[in-house]
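>>> Provided below are the primary sequence and the corresponding predicted coordinates.
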Amino acid sequence: MKKLLAAVFTLTLFISCSSSDKDAPVSPPKDYSAENDKEITDYLTKNNLTATKSTTGLYYIINEPGTGAQPNASSKVTVAYKGYFTNGSVFDQSSASGVTFPLSEVIKGWTEGIPYFKEGGSGVLLIPAHLGYGSYANAKIPAGSVLIFDVKLLKVN
């Protein structure tokens, strides 16, 4: 009986001390900045586009600046958009009537980029991963992806 108890105790100790996946250290998120920047500049060159780069790494093209109200990072807006990758593959698209949301509840690239436009404005946001979903996959979007959005700011609500 003592041997059985000793075996059970040893087994319990072994199991409690052994590492499991949930206890494994989490690796830090991968920094895709350099490769995303190259992917964006290659895309711009290939498509003969000129964009402005912000201090955060967001690239944007203003096709129409718009003439209405200009949102800020805490505004609620209605935007019509098409989201795609640099290879042209579309991952999301709104209807022409757009989608309404607070800019404080979307990816950083939108929070920063949409305020470059006034109501009625349109253009393109080229968003590196650190301003999108980072090193995490999200539905149809692989980790580390550059996201491109054709946007039209319909309304600042």
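Nice, I can see it.
>>> use CA for all of it now, contacts and neighbours both
Noted.
>>> Roughly how far does K82 sit from K2?
K82 sits 70 Å away from K2, going by CA to CA, to the nearest Å.
>>> more crowded one of those two?
K82 (18 against 7; other CA atoms under 10 Å).
>>> The more buried one falls within a helix, correct?
No. Counting by DSSP: H, G, I helix; E, B strand; the rest coil, K82 is not found in a helix; it is strand.
>>> Just to check, it is in contact with Q93?
Yes. Contact criterion CA atoms under 8 Å: K82 and Q93 qualify, at 4.3 Å.
>>> So which elements touch the lengthiest helix in the chain?
Secondary structure of the chain per DSSP state H: the longest helix is helix 2-17. The contact analysis (3 or more CA pairs under 8 Å, 6 or more residues apart in numbering; DSSP states H and E) places helix 2-17 against no helix or strand.
>>> Give the buried residues for that helix.
When neighbours are counted by 16 or more other CA atoms under 10 Å, no buried residue of helix 2-17 is found.
>>> okay, pairing it with this:
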Amino acid sequence: MRMRHYFGLLSLLAVTFFAACNKNDKPAQPFDPAKQAETDEQLIREYIAKNNITGTVKDATSALHYKVLAPGIGGDTMKLNDRMNVSYKGTLLNGTVFDEGDKTRLSEARLDQLIEGWKIGLRKITKEGKIQLFVPSALGYKNSATGKIPANSVLIFEVTLHNYYY
């Protein structure tokens, strides 16, 4: 009886092993940053057109698209080591809100600790300015999922920069 159980268990393991080794399985495609950048650019342009968003600009040195909603006051922009008080809302292209915060939430964060899209975008406005950022995945969380954000996600932020300081 015991021998029959061992033989049955061994047979089950063998079937499971060979079923898992299906020859039709394709290996995972390696991540291609250039192809992802093209996809992100197309998704951002389609989103802007579909939502009738006018006045957007594409940053000259990156793939970030943005729209300054209010330029702010004063002439000085943030430095990378500045801390900030902001209000923000982050969404995915499908409208899912993945994060939002009031003006105290990031009061201890420095700009250089945030995603590249914010490092570039928040330097386009000054104190009390407001901006909408369309962040391609390479300037966000890249091909890594984090929290509610899937890998390779384009992110949309609306950010009000209340104040910044060193």
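Good, I have the coordinates. Since the model is a prediction, treat every value here as computed from it, not as a measurement.
>>> Quantitatively, what TM-score do the chains reach?
The TM-score (TM-score structural alignment, normalised by the length of the first structure) is 0.78; 131 aligned residues with a CA RMSD of 1.5 Å.
>>> follow-up on the earlier one: from the middle of its chain, how far away would the helix or strand just after the longest helix of the first structure be?
Using DSSP states H and E, the helix or strand that follows helix 2-17 of the first structure in sequence is helix 33-46. Between the centre of helix 33-46 of the first structure and the centre of its host chain there is 16 Å, according to CA atoms, centre = their mean, to the nearest Å.
>>> okay, helix 33-46 of the first structure sits on what stretch of the second structure?
Counting by TM-score structural alignment, helix 33-46 of the first structure pairs with residues 37-50 of the second structure.
>>> what's the matching stretch in contact with?
With CA atoms under 8 Å, 6 or more residues apart in numbering as the test, stretch 37-50 of the second structure has contacts from 54, 63, 65, 93, 134, 136-138, 154.
>>> can you tell me how far the equivalent of V90 of the first structure over in the second structure sits from L155 of the second structure?
In the second structure, the residue paired with V90 of the first structure according to TM-score structural alignment is V97. Look at V97 of the second structure and L155 of the second structure: by CA to CA, they are 10 Å apart.
>>> Could you name every residue contacting both of these two?
Contacts common to V97 of the second structure and L155, judged by CA under 8 Å, 6+ apart, are 90-91.
>>> what about these two, which has more around it?
Taking other CA under 10 Å, V97 of the second structure and L155 do not tie; L155 has more neighbours (24 against 16).
>>> Do I have it right that that one meets S137?
Yes. Because the distance of 7.2 Å satisfies CA under 8 Å, L155 of the second structure is recorded as touching S137.
>>> Mind telling me what T160 of the second structure corresponds to in the first structure?
In the first structure, T160 of the second structure lands on K152 (TM-score structural alignment).
>>> Please name every helix or strand in contact with the helix or strand its match falls within.
In the assignment (DSSP H and E), K152 of the first structure maps to strand 147-156. When contacts are defined as 3+ CA pairs under 8 Å, 6+ apart, strand 147-156 of the first structure sits against strand 76-84, strand 122-127.
>>> Tabulate the ones you listed (TSV), appending distance to E35 of the first structure.
Shown next, in TSV, are those (distance: least, CA to CA, whole Å):
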stretch	distance to E35 of the first structure
strand 76-84	18
strand 122-127	12
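>>> Name the stretch among those strands that sits most buried.
Greatest average neighbour count among these goes to strand 122-127 (a mean of 25), per mean count of other CA atoms under 10 Å.
>>> What is the corresponding segment of the second structure for that strand?
Going by TM-score structural alignment: strand 122-127 of the first structure matches residues 130-135.
>>> so how far is the matching stretch from its chain's centroid?
12 Å.
>>> That stretch vs the first structure, mean deviation?
Superposed on the first structure, stretch 130-135 of the second structure shows a mean distance to its aligned partners of 0.6 Å (mean CA distance after the TM-score superposition for the first structure).
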